[in-house]
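Novice: Sequence and predicted model, in that order:
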Amino acid sequence: MSDFGLQSLPSLFYLAGIFIACFSSLLIIGKRKKIVADYVLAAWFLIIGIHLILFILFFSGSYVTFPYFLGLEVIFPFIHGPMLYLYVLCVTGRNPGWKIGLLHGIPVLIICLLLSRLFMLSPWEKLAVYQSGNNGYQLLSKVIKYLMILSGIVYVVLSLFAVKKYTKGISDQYSNTEKMNLNWLYYLIAGIALIWIAVIIRNDILIFSMVVLFIIVAAYFGISRVGILDIPVVHETAVEEREDHEVVKYQRNSPGDEAVQTIYKRLKYKMVHEELYKDPELNLNNIAKLLDVHPNLLSQVINSMEHKNFYDYINRQRIEAFKRTVVLPENQKYTILSLAFECGFNSKTSFNRNFKKYMNCSPTEFVKNQSIHME
């Protein structure tokens, strides 16, 4: 079923990949604090390990001795895309559940059905098919090849959308997102994308060399991280249930302009007189409890009155507070960063990025333009 042309096999490299995949799977299962994403990643590593074993059997010519496994190497590429997507969903707190998992198993089932005729052959008949250059299976082989590439592209795109959606959700809920670094998920998706590019250009050594490197990188992040966040993650299912309930509630009793204005005035009062923005861990739920309103309603008020999400709104308050603070003579003995922390920022990167976003200049340039001399 495959027309790959590999003449030599650096078997030790691939055997090391198999060992790393299987050993990493065991290490992840052995973690004390496991989340659903850990189980998904452990299963995925095991699948990758088995795939590499099939690769060695096939491209080393050992399939002649073990023809029982012929055809399985075609199925495994269709598993990796769904596993990536399910892992991304789980690690961002949106555990898909077994029904969604089965739904994404449909492409694998379709491939099994397409290959059913081959699987019904005896091992030696399958061997004859492979040795004769897939006689009678050329069209099917081409169809499966294009379906394989399509599967890879679709699941890479779905995974990217899932991360972007989660990033937007974070900005609607939290005022500081520095602890919520999603870059490693992007690296993971990029790694899979590069492997699929190698599949498209049909460079077999490159494909499986990149798979081994991917295992090493994914194992590092999968073992060293419990999840993306260092704070509790709100699962999407719970959020959706809450939002569905609120949608019905709003449809029955949608807040009018007067109610929105009242909540907005109370919010501004809290910001001015209690300086809530100075809390680096401030989130939407904290303020909603103080105002005794639902978080969804508060988010709606901020979006409609400020035309910003929660993250941008709070960080704009912090920047304005910094501008007021830094010009005071008694504060010129402090550093710019210490004043930024006093105003609620929790990292230099976050402060500089947000300041430049709103002021079109760096904090240092702003201070110089104000003729302020910091110690």
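Specialist: Received the coordinates, thanks.
Novice: drop to CA atoms for contacts and neighbour counts, all remaining ones
Specialist: Fine.
Novice: can you pull out the helices in the stretch 201-350 of the chain?
Specialist: For the stretch 201-350 of the chain, the helices defined by DSSP state H, counting those that start in this stretch cover 204-224, 236-252, 257-269, 284-291, 295-306, 310-326, 336-342, 348-359.
Novice: The structure to be compared is supplied as follows:
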Amino acid sequence: MIFWSLVFAIGAGQAALLALALWRRPVNAQANRVLAGWVALIGVDLAVKAAYFHGPAPELLKAYRLVGLFPFLYGSLFYLYVRALTEARGLDRRDLVHLAGFAVSLLPNLGVFLQDAAQQRAFFEHLRQGGYWPGRPWLDIGLFVYSLSYVIAGLVRVRRYRRGLLQRRSDADRMSLHWIDAMAVSQIVIWCIAVVQWLARIPWIDYPLIYGAVVGWVFVVGYLSLRQVAVAAEPAPASVEEARAEEPAADDPRFPAVEARLAQLMAQEQLYREPALTIGHLAKRSGYPEYLVSAVINRRFEGHFWDYINRQRVEAARACLADPDEARTILDIAYACGYTSKSTFNAAFKRQLGQTPSAYRQRHAGSAASGPA
């Protein structure tokens, strides 16, 4: 077990450094402080595991059992992190309800925490002879169901956020929260390992492997969270409901005028070139209410605001790439058309035209070279 003790100690050190970095990071500050607290708890968990696996002793039993119940917090902390990220707000006293699972998990273990030294030694021998902790197996089943429900709730919130983002911002791809998916999938994989270890005794799938995977998760979270971009908070629920109430059920007589105005703003003022263009800004420039502009884009142009702006950008880039006299690089053209990354531009271009920008430019360059002199 010395190997695993070393792995857990490394993970604990990494978690401590990551928690400190996240706490001080100004981007998405409120959410990162929730994540910092979560990672710090994992660091404590791993540190206790490192000490216990290095030299199991009755004196470590209470601390070992306490951190063994921390996973009841991890699912709810994932949900709270996602909520803080998408709403740009920290925790308050009402969020104590999300600690209920952990509080309930403590109840069957109160006897362990109240043991005196002699009782600890006796219980330690009981565990060494193959005995179980209090609450097994129902506590293990409850942990999996409880934590998984919170992860699913967090992913549902992310999906709702993405859908709203596509309706509001032209740079939605920069705030798509794909790192949240990676964090969630990693947690589910860890719990699946735990379930397999619980149901079937496979030699290389054991308890240390579960926390070895947790160490790997800490490094994944560190890499992803420190690279995250600033996330725009979703609008308050009241404003969303008001917008839905205002949106016309049928085509408004002003639709043609709004459609013409949008075409003018795109063709003459080229608003699509603004990387962080929002539906609110476009509505303000058009002179029409936001709900009406949104309805026109959704119904007349058959797509989200993000789709609509992407089509304008790709069409502008296509015209530049087809021009044999255009000397700018593909990346310069992408930036000029409002994109902020080459990968996003390439994906949008290929999705709309069926080929990459470089292939499109080469084809048109070949056509120009083979044309009449």
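Specialist: Arrived safely. Note that the structure is a prediction, hence the values are computed from the model and not measured.
Novice: quick one on the thing from earlier: which stretch among the helices of the stretch 201-350 of the first structure is buried most, on average?
Specialist: Ranked by mean neighbour count, those are led by helix 310-326 with a mean of 20 (mean count of other Cα atoms under 10 Å).
Novice: still on that earlier bit, same list (the helices of the stretch 201-350 of the first structure) but as a markdown table, adding distance to P123 of the first structure.
Specialist: Converted to a markdown table, these look like this (distance: least, Cα to Cα, whole Å):
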| stretch | distance to P123 of the first structure |
| --- | --- |
| helix 204-224 | 25 |
| helix 236-252 | 46 |
| helix 257-269 | 72 |
| helix 284-291 | 61 |
| helix 295-306 | 60 |
| helix 310-326 | 60 |
| helix 336-342 | 68 |
| helix 348-359 | 60 |
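Novice: so which of the ones you listed gets nearest F78 of the first structure?
Specialist: For those, the distance to F78 of the first structure is smallest for helix 204-224, at 14.6 Å, taking Cα to Cα.
Novice: Which strands or helices does that closest one pack on?
Specialist: Applying 3 or more Cα pairs under 8 Å, 6 or more residues apart in numbering; DSSP states H and E, one finds that helix 204-224 of the first structure contacts helix 11-29, helix 36-59, helix 183-201.
Novice: The helices of the stretch 201-350 of the first structure: which one's closest to I28 of the first structure?
Specialist: Of all the helices of the stretch 201-350 of the first structure, helix 204-224 sits nearest to I28 of the first structure, with 5.6 Å by Cα to Cα.
Novice: Give me the residues contacting that closest one.
Specialist: For helix 204-224 of the first structure, contacts defined as Cα atoms under 8 Å, 6 or more residues apart in numbering pick out 4-6, 9, 13-14, 17, 20-21, 24, 27-28, 31, 38, 41, 45, 52, 184, 188, 191-192, 195-196, 198-199.
Novice: Restrict those residues to the buried ones and give me that as a ChimeraX selection.
Specialist: Buried residues within the contacts of helix 204-224 of the first structure, by 16 or more other Cα atoms under 10 Å, are selected in ChimeraX with:
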select :14,17,20,21,24,28,38,41,45,52,188,191,192,195,196,198,199
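Novice: Among the helices of the stretch 201-350 of the first structure, which comes closest to L89 of the first structure?
Specialist: That would be helix 236-252 among the helices of the stretch 201-350 of the first structure, by Cα to Cα, at 9.3 Å.
Novice: and the closest one, what does it pack onto?
Specialist: Counting contacts by 3+ Cα pairs under 8 Å, 6+ apart, helix 236-252 of the first structure is packed against no other helix or strand.
Novice: Helix 295-306 and that one, what's the angle between them?
Specialist: Counting by axes from the mean of the first three to the mean of the last three Cα atoms, to 10 degrees, helix 236-252 of the first structure lies at 70 degrees to helix 295-306.
Novice: Show residues contacting helix 236-252 of the first structure.
Specialist: Outside of helix 236-252 of the first structure, the residues within contact range by Cα under 8 Å, 6+ apart are G93, R94, N95, N296.
Novice: Most widely separated two among those?
Specialist: Counting by Cα to Cα, the most remote pair of the contacts of helix 236-252 of the first structure is N95 and N296, 21.8 Å apart.
Novice: would you list the helices and strands packed on helix 204-224 of the first structure in CSV and tack on distance to K249 of the first structure?
Specialist: Shown next, in CSV, are these (distance: least, Cα to Cα, whole Å):
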stretch, distance to K249 of the first structure
helix 11-29, 43
helix 36-59, 32
helix 183-201, 36
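Novice: Which residue comes closest to A365 of the second structure once chain neighbours are left out?
Specialist: Excluding its sequence neighbours, the residue lying closest to A365 of the second structure (Cα to Cα, 6 or more residues apart in numbering) is P324, at 6.1 Å.
Novice: Touching, that neighbour and G366? I think so.
Specialist: No: the criterion here is Cα atoms under 8 Å, and P324 of the second structure misses it with G366 at 9.5 Å.
Novice: Packing partners of the lengthiest helix in the first structure?
Specialist: Secondary structure of the first structure per DSSP state H: the longest helix is helix 138-173. If you count contacts as 3+ Cα pairs under 8 Å, 6+ apart, helix 138-173 of the first structure packs onto helix 77-91, helix 183-201, helix 284-291, helix 310-326.
Novice: at 6 Å instead, please
Specialist: helix 77-91 (3 or more Cα pairs under 6 Å, 6 or more residues apart in numbering; DSSP states H and E).
Novice: To what extent does the helix it packs on diverge from the second structure after superposition?
Specialist: After superposition onto the second structure, helix 77-91 of the first structure sits on average 1.9 Å from its aligned residues (mean Cα distance after the TM-score superposition for the first structure).
Novice: Superpose on the second structure and give me the mean offset of the helix or strand just after that helix.
Specialist: Next along the chain after helix 77-91 of the first structure, taking DSSP states H and E as the criterion, comes helix 97-103. With both structures laid over each other, helix 97-103 of the first structure and its partner residues in the second structure are 3.4 Å apart on average (mean Cα distance after the TM-score superposition for the first structure).
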